[in-house]
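**Student:** with the sequence up front, the predicted model follows.
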Amino acid sequence: MTTVADILRSKGHGAIHSVAPSDTMLLALQRMADQSIGALLVLEGPGIAGIVTERDYARKIALHGRSSASTTVGEVMTRKVHCVAPHQTSEECMSLMTTHRIRHLPVVDGHQQLLGLISIGDIVKEIISAQQFTIQQLEHYISGTPAVQP
């Protein structure tokens, strides 16, 4: 069973992209565009203050005619952030994302230290990879050829 730690390892140890609550949404949008990502963690000191997404922009700024240059991240960010631990499974993450209709989960350790951020895309990629491996194993079993080791 794939864990969050496995997913972080497969992604590599890239930078955690973030903004501060006092930053403008224009800056947040530019960072998301530069990195081709859909969300940024909002960090205040060492802790997670929230998360800001393209969805937040669309629903809380664009639809209300607000200016992204004069609106701060803190005004529109989602404050209730669901986090996961490295030992949790991809299935647990998928369930949490589905239940709360979210697409991103910060990963924190037992001391609430931020380790990374996983997305629904990361989860789907791992599930597809596991299914492909299972299919290959079954094909080898059926054909009687030696199985491939992971």
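**Tutor:** Thanks, I have the structure now.
**Student:** from here on, contacts and neighbour counts on C-alpha atoms
**Tutor:** OK.
**Student:** confirm H111 sits in a helix?
**Tutor:** No: the assignment for H111, made by DSSP: H, G, I helix; E, B strand; the rest coil, is coil rather than a helix.
**Student:** and it, how many neighbours?
**Tutor:** 6 (other CA atoms under 10 Å).
**Student:** surely T3 is in contact with E92?
**Tutor:** No: with contacts counted by CA atoms under 8 Å, T3 stays clear of E92, the gap being 9.1 Å.
**Student:** these two: which has the busier surroundings?
**Tutor:** T3 (19 against 13).
**Student:** residues contacting the nearest residue to the more buried one once chain neighbours are set aside?
**Tutor:** Closest residue in space to T3, ignoring its immediate chain neighbours: T89 at 4.2 Å, by CA to CA, 6 or more residues apart in numbering. Applying CA atoms under 8 Å, 6 or more residues apart in numbering, we find T89 in contact with 1-4.
**Student:** putting a second one here so we can go through both:
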Amino acid sequence: MQRKIVPGVIKEIRCTTVTADKTVREAAVLMTAENIGAAIVVGAGGLVGIVTERDLMRKVIGANQDPDVITVGDVMTQNPDTITGDCLSSKALEMMVEKGYRHLPIVDAAGNPIGMVSQRDLYQAVQESLAEDLQACETYVHGGESYGVGA
């Protein structure tokens, strides 16, 4: 699975952002409307954090905090690890598993946020890659076109 994140894993780049001064409820409404599990937190200097549904559950709901009072800045992960669009999917997945992430912000060469990749995106890419490999092996075994031989 040596696909680059963009466009090999993520075909359509979406970058949903929120500012640190927004309430947790506002962030939750946005994330629900966009059907996403995490949003990039931006400020004057660009990416400043990431807020996830897990942050909302553990740091607000589970801690019995008021989502209309607590801000995104109170619960976000500051200065998160990021990847670029040319990062290999295997490396991104390895980082996510090793560090326990479910989402990783994608940034451009200047460090500006351009999107987000999730474990679900990467596992789907793995599944597609394995299916392609299996099909190629079956074609080779059953006498189809040559497997692994240049034309």
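**Tutor:** Done, it's in. Everything numeric in this text was worked out from a predicted model, so none of it was measured.
**Student:** so after superposing, what's the score?
**Tutor:** Aligned and superposed, the two chains score 0.90 in TM-score terms (TM-score structural alignment, normalised by the length of the first structure); 146 aligned residues with a CA RMSD of 1.7 Å.
**Student:** coming back round to it: report the buried members of the contacts of T89 of the first structure.
**Tutor:** The neighbour-count test (16 or more other CA atoms under 10 Å) marks 3-4 as buried among the contacts of T89 of the first structure.
**Student:** so which of the contacts of T89 of the first structure persist in the second structure?
**Tutor:** Here is what carries over to the second structure from the contacts of T89 of the first structure, by both residues aligned by TM-score structural alignment, their matches' CA atoms under 8 Å: 1-4.
**Student:** circling back to that earlier point, the residue nearest to T3 of the first structure -> the second structure?
**Tutor:** Aligned by TM-score structural alignment, T89 of the first structure pairs with L88 of the second structure.
**Student:** how close does its match get to H103 of the second structure?
**Tutor:** 15 Å (CA to CA, to the nearest Å).
**Student:** quick one: map K11 of the first structure onto the second structure.
**Tutor:** Checking TM-score structural alignment: K11 of the first structure goes with K11.
**Student:** A helix includes its match, no?
**Tutor:** No: applying three-state DSSP, one finds K11 of the second structure to be coil, outside a helix.
**Student:** what number of residues lie near it?
**Tutor:** Other residues close to K11 of the second structure by other CA under 10 Å number 9.
**Student:** for stretch 120-137 of the first structure, buried residues please.
**Tutor:** 120, 122-123, 126-127, 137.
**Student:** now render the residues you listed as TSV, adding distance to S36 of the first structure and secondary structure.
**Tutor:** Formatted as TSV, these follow (distance: CA to CA, whole Å; DSSP: H, G, I helix; E, B strand; the rest coil):
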residue	distance to S36 of the first structure	secondary structure
I120	15	helix
D122	14	helix
I123	18	helix
E126	20	helix
I127	22	helix
Q137	35	helix
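**Student:** so who does A110 of the second structure touch?
**Tutor:** Contacts of A110 of the second structure (CA under 8 Å, 6+ apart): none.
**Student:** the first structure: which residue goes with that one?
**Tutor:** In the first structure, the residue paired with A110 of the second structure is H111, using TM-score structural alignment.
**Student:** mind listing what the residue in the second structure that G47 of the first structure lines up against touches?
**Tutor:** Using TM-score structural alignment, the equivalent of G47 of the first structure in the second structure is G46. G46 of the second structure is in contact with 111-113, counting by CA under 8 Å, 6+ apart.
**Student:** filter these to the buried ones?
**Tutor:** Here, 16+ other CA under 10 Å leaves P113 buried among the contacts of G46 of the second structure.
**Student:** which one of the contacts of G46 of the second structure sits closest to L30 of the second structure?
**Tutor:** P113 (17.5 Å; CA to CA).
**Student:** wait, the closest one touches G45, no?
**Tutor:** No: using CA under 8 Å as the test, P113 of the second structure is too far from G45 to be in contact (10.9 Å).
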